[in-house]
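Participant: With the sequence up front, the predicted model follows.
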Amino acid sequence: MGEWKEVLLWCWIVNYGVLLLWFVVLTAFRERLYNLHGRWFPLSRESFDQMHYMSMAIYKVIVIVFFLVPWIVLEFVIR
């Protein structure tokens, strides 16, 4: 079970890294990303921001539920 704890912890760390990278790229290159996506989809700036904010929130919840919570449970079970 110790291996599972390590795998879950690393999955959580990597996924939070992805989330942080997503935030940094979106913050630094928001206008470029909006223009790029605007070529493909008719989006207002508000809907573009809302789409990314909601996607980040959903991603964060999924990462917590599927990686962090099981890791915490295994921490308590193994002790």
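Facilitator: Sure thing, it's come through.
Participant: For the rest of this, base every contact and every neighbour count on C-alpha atoms.
Facilitator: Will do.
Participant: Report the secondary structure state of Tyr34.
Facilitator: Classification of Tyr34 using DSSP: H, G, I helix; E, B strand; the rest coil returns helix.
Participant: let's bring in a second model and compare:
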Amino acid sequence: MITITQLTALLGWASVINIAYLFIATLMLITMRGPIISIHQKMMGLDEKELAVSYFKFLSGYKIVTLVFMVAPYIALKIMGY
């Protein structure tokens, strides 16, 4: 059985990992936009505008899920004193 203290630590580290991934994915899309778009155009047959929208939806969705399911519960447990 997992204790509340262990759950708090788990959510904290999961938050750090997810935020780091989000940061790296964003940096890669900003700095390596051309090669990434080229690869995805060949794989999926989408044009550049559709890919830009897809990237934005992915990053925004990932950020929301990370905040709702990782960061918010972690903050709530820390406020409670765990």
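Facilitator: That came through, no problem. Note that the structure is predicted; figures quoted are calculated from it, not measured.
Participant: Report the TM-score for the pair.
Facilitator: Once superposed, chain against chain, the TM-score is 0.90 (TM-score structural alignment, normalised by the length of the first structure); 79 aligned residues with a CA RMSD of 1.3 Å.
Participant: what's the average distance of the longest helix along the first structure to the second structure?
Facilitator: Criterion DSSP state H: the longest helix present in the first structure is helix 2-28. Mean deviation of helix 2-28 of the first structure relative to the second structure after superposition (mean CA distance after the TM-score superposition for the first structure): 0.8 Å.
Participant: give me the stretch of the second structure that that helix matches.
Facilitator: Aligned by TM-score structural alignment, helix 2-28 of the first structure corresponds to residues 5-31 of the second structure.
Participant: Stretch 64-75 of the first structure now?
Facilitator: Going by TM-score structural alignment: stretch 64-75 of the first structure matches residues 67-78.
Participant: For the longest helix of the first structure, buried residues please.
Facilitator: Lys5, Leu8, Leu9, Cys11, Trp12, Asn15, Tyr16, Leu19, Phe23, Leu26 (16 or more other CA atoms under 10 Å).
Participant: Just give the closest residue to the second one, not the sequence neighbours.
Facilitator: If you skip the residues right next to it in sequence, Leu8 of the first structure has Phe67 as its closest partner in space, 5.3 Å away by CA to CA, 6 or more residues apart in numbering.
Participant: Could you tell me how far that neighbour is located from Val18 of the first structure?
Facilitator: Between Phe67 of the first structure and Val18 of the first structure the distance is 14 Å, computed by CA to CA, to the nearest Å.
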